[in-house]
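1. coords below, sequence missing:
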């Protein structure tokens, strides 16, 4: 695909895009996806929205009562851009790494980087020096903006790269440097297809894959999923648990509200119960969190806190039908299910309102199309199980990574998820492709077994994997977290096995159960099944 003339002086990202023959097909089928050749996503999100909706409108809220208006966010992002360009020598195309929990200054930094024409790389505060060092080697930032509370690991990993603290009161802190700058900035007129952000993938083993997203991509996920499924209005207040370092959180808590003149509640770290309470206090109308969090809120008797929501979105992991029905029964809310990926930037299959079919992930979001591919990479008939493949205005572009060839097949983005599609175009999740367990010739989806186990009143959560077995090939092994004060043991294991046999086909029951205190999750809350497989492999070695 021919790219527009770039505004980047530092051509690192253009130089490391995949070869053209490895790109997915890109389609811009909706009028709202027809973006101009020159486009700065930050300008569209904050300058244009502040001008259209008014500078006094609330943009960001915090649990301690802090309020940033659109005008204040615009001024501070302009000042950040000035510090980058004038004090740190950042030029268009340089990468700038951000490290902070969800708070207003992180949003100002994110916008400021884009305004300066640089490329943003947002990382998690939970990462350690070795993990940060790997990301720095891959993305080669020229500057780092880091929350003042998380400097030690960052400085250990940064080497000679300058690290500017954020949120403190030292003379060298970004907040102090910014305050000395004028509140205006001339945005760099980047190309719509200049790289705007580099997003590391999560939840996998080995070296992280770095996804590359253009300025137009950032707006496209708002103009597809948000515009057509969530249908935001300016009075909406968005809230949620995902970190802004993950594209699910970036969309739900920054891009979507700013695109439509709404506001967002930013919480640095919360339990599900705290999230529900803070969302209620802030008057949240749209909530983003994982199925696990919705289950926890219901089990703690806090369903009433969710009732005022206009819309509750579940993503990040599979939403079992039982959880959907439980939330509906207890709160009246019909959870908006969806599947997306870091490679595609956000959700591309979903449904809302009367379009929801319990148990289905949904249909393709306007602007996307999807299908199911069989073992020969050809499309299969409705009802057949295979690999989910999708095409739309966004697509996978890994930063200089041979794994690009595995993700893109004949122009399709192949997500690594096993689905089936019915005759009406609804997609039904089966498992991650590597979470499908074959036992004695039966295909058993780990999520189905987990959903059955989680219905037991004594089970807080569970994770299921296949364990190699000489007779059956594999058996279903369940890791189970019990409610407090419920004793584990052989009798409880048998009780759970019998329970599962009553909920789903008996051959799918877990033949082995391991009781654990907690399950491994990445910072976004996604279950890390690969770590459980590593435990099993180590035990059998």
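-> Looks like it arrived, so ask away. As the structure is a computational prediction, the values presented were derived from the model and not from experiment. Numbers count the residues shown, from 1 in each chain.
2. switch to C-alpha atoms for all contacts and neighbour counts from now on
-> Noted.
3. Mind jotting down where the strands sit in the stretch 401-541 of the chain?
-> All strands of the stretch 401-541 of the chain, identified by DSSP state E, counting those that start in this stretch, fall at 408-409, 412-421, 427-432, 436-439, 442-445, 459-469, 473-482, 512-515.
4. Touching, residue 12 and residue 93? I think so.
-> Yes: using C-alpha atoms under 8 Å, residue 12 is in contact with residue 93, at 7.1 Å.
5. and the closest residue to residue 229 other than its chain neighbours, how many residues sit next to it?
-> In this structure, residue 229 finds its nearest non-sequential neighbour in residue 352, 6.0 Å apart by C-alpha to C-alpha, 6 or more residues apart in numbering. Residue 352 is flanked by 21 other residues according to other C-alpha atoms under 10 Å.
6. let's bring in a second model and compare:
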């Protein structure tokens, strides 16, 4: 593959592209993806739209403004004139853009592209330290910033300005890793007053500008990934990439019409928002309603007021609109798109029942620019992300890149007309392997070619040898009416390696106490395999999110890592508790073997009583810290702070019921609990191995078959075992 001759006088971006042999495979199978060598996406989206639909066609709407296509082109040309005539911008120079969703931000984006520049889109809520990193990586010549958000950028020019937090960063193949930090770019404000404001400078220009004839593979856009750890990754996207997403997902799945009015909440700095609120509507001559900030209820009101027909937002917003009783405000919509986080099937069904609308789910990535797996209309299977968008190919592979059979989880791999190209970053080889983009998501493909989300690959929790997907646990918890939001991560645990920890935002009026913890845990165990339930639950008022609304799981993982609290219920149960549970024969199989949930339930009850985790090795194996006596009493010591006593008593002679009484002390307070468990006499004698599921549950911590530690003749001649 060879690149076309570049129109960029400044070769910064092209010089820092990864070597072509590290790119993913690119496919341009559809006729609409056959782009000419010279292509400027601003000319295609804006100039050609004016010629086709006329200058007076509505284009950008706000609650207080209305710009036509002609007005947007005129102002974009004025921005290009200011950049080139007043600021000396050369093709290939980078221009940082910062501001909320409004028409001037769109005009600035188009003006940069028409001038042959590279737009560096940034989230408006970033702080000075974060901006220092982005400017150090992208080295912009100038920043165009909404006047209300300029302080953080201008702080980079003051004494004591923050240094880029991520330095030293990846070695720059051109400047070298020892290159000094980039100077802060000059900041040109817009939307304010005064002669130096961009809007005033634009007013002095005639709005005539010849769009630079860039190459289709000249870089048009630098978008930063919204990760939560490490130095940000800058993704490089060509002019043809911007159009490719309109010619794949938008054309074949969304299928917009010229009379549509788009709206939504994702920031334009987020490629999901840039595509859904600018590129897709302008590609067909539609209008877009730009909203700087809105609650879900305000969003619903704006949809009704402006007769919006296409809505882009996150699952949480759809759920909140329903909870606010505002679905009637959405009656004019014909398309709803969800992305940014998995769309629970329950939310899809509830929204469909309330509105008759089928939410279009999808997965995209900053590295891919927009959505590449999705489905619409009758092709939707609630809970599934969808199938590859026309123009893209997808597979599920193992860590070595080999395909895995349908029905088995693996890494999502994608190729198409767009793909990952990091700016001078060695992490390129982690994302692109064997020609595939490896997105970092774990998926299952079914026999019909639908892709089902399991988890982010780094969201898999390995506990006692089990692979547990955090989102699966979240789905179970979200089905409980007490749960407003939740996030599940792995927390370090000496015995299990990791345990499942849930951060839960409760619904209004629900008590954040031990009883609620127990109820949520019981609900999870009834919904999914019991070993997946959250052993630790922490109630929070809100979940950490990125500026794009994505859950910051990395922040929660770090919080769980540094939290020294045990897996006891949060808030902790009172010190004096009585827990009683009777487990009947329904918990056993046909052979009379008790299911591993019996074990799990007893452990939970004991933990709730003692406010301390009980290792399964204490229950099923003899360790130096456990002493069994002839009267079926076990004394367990946990350091110097917790002393517990386990007493086993046969209950009745016909049924094999055993009463477990647990007493313990912690901090001088006594706690008592009682539980009744049924089990097999064969297991009690040690003559029958554990069933496979029990053995898997025990793992290396417990014996591979019951050990007869103490026995005695109970009524009816049935032997008892203290470790039952």
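-> Cool, the structure landed. Quick caveat: nothing in here was measured; it's all calculated off a predicted structure.
7. With both chains overlaid, what TM-score comes out?
-> Aligned and superposed, the two chains score 0.98 in TM-score terms (TM-score structural alignment, normalised by the length of structure 1); 540 aligned residues with a C-alpha RMSD of 1.2 Å.
8. With respect to residue 115 of structure 1, which of the strands of the stretch 401-541 of structure 1 lies nearest?
-> strand 412-421 (29.8 Å; C-alpha to C-alpha).
9. Where in structure 1 does stretch 364-382 of structure 2 fall?
-> Aligning stretch 364-382 of structure 2 against structure 1 (TM-score structural alignment) gives residues 340-358.
10. Please compute how far that stretch lies from its chain's middle.
-> Relative to its chain's centre, stretch 340-358 of structure 1 lies at 12 Å (C-alpha atoms, centre = their mean, to the nearest Å).
11. List the buried residues for it?
-> Neighbour-count burial for stretch 340-358 of structure 1, counted by 16 or more other C-alpha atoms under 10 Å, picks out 340-352, 356-358.
12. what about the helices in the stretch 251-400 of structure 1?
-> Ranges of helices in the stretch 251-400 of structure 1, per DSSP state H, counting those that start in this stretch, are 256-259, 272-282, 291-299, 321-331.
13. let me fix that: the stretch 501-650 of structure 2
-> Under DSSP H, counting those that start in this stretch, the stretch 501-650 of structure 2 gives helices at 514-527, 553-562, 596-610, 616-620.
14. Single out the most deeply packed of those helices.
-> Mean neighbour count (mean count of other C-alpha atoms under 10 Å) peaks for helix 596-610 among the helices of the stretch 501-650 of structure 2, with a mean of 21.
15. Mind putting the helices of the stretch 501-650 of structure 2 into JSON lines with distance to residue 268 of structure 2?
-> Shown next, in JSON lines, are these (distance: least, C-alpha to C-alpha, whole Å):
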{"stretch": "helix 514-527", "distance to residue 268 of structure 2": "38"}
{"stretch": "helix 553-562", "distance to residue 268 of structure 2": "23"}
{"stretch": "helix 596-610", "distance to residue 268 of structure 2": "47"}
{"stretch": "helix 616-620", "distance to residue 268 of structure 2": "51"}
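16. nearest to residue 48 of structure 2, of these?
-> Once these are compared by C-alpha to C-alpha, helix 553-562 is nearest, at 42.5 Å.
17. average offset between that closest one and structure 1?
-> On superposition with structure 1, the mean distance recorded for helix 553-562 of structure 2 (mean C-alpha distance after the TM-score superposition for structure 1) is 1.0 Å.
18. Now tell me what touches stretch 366-378 of structure 1 from outside.
-> 27-30, 224-225, 228, 348, 364, 379-380, 385-393, 409, 419-421 (C-alpha atoms under 8 Å, 6 or more residues apart in numbering).
19. Could you pick out the buried ones from the residues you listed?
-> The neighbour count (16+ other C-alpha under 10 Å) marks 224-225, 348, 364, 379-380, 385-393, 409, 419-421 as buried among those.
20. Which of those fall within strands?
-> Within these, residues falling in strands by DSSP state E are 348, 364, 385-391, 409, 419-421.
21. In which helix or strand does the residue minimising distance to the centre of structure 1 reside?
-> The structure's structure 1 has its C-alpha centroid closest to residue 248; by C-alpha atoms, centre = their mean the separation is 2.7 Å. Assigned by DSSP states H and E, residue 248 of structure 1 belongs to helix 247-250.
22. average distance between that helix and structure 2?
-> Per aligned residue, helix 247-250 of structure 1 averages 0.3 Å (mean C-alpha distance after the TM-score superposition for structure 1).
23. To which residue of structure 1 is residue 301 of structure 2 aligned?
-> Using TM-score structural alignment as the criterion, the counterpart of residue 301 of structure 2 in structure 1 is residue 277.
24. Count residues in the vicinity of its match, would you?
-> Here the count is done by other C-alpha under 10 Å, and residue 277 of structure 1 has 17 residues near it.
25. Checking residue 35 of structure 1 next. Helix, strand or coil?
-> Assigned by DSSP: H, G, I helix; E, B strand; the rest coil, the conformation of residue 35 of structure 1 is coil.
26. Good, we can wrap up now.
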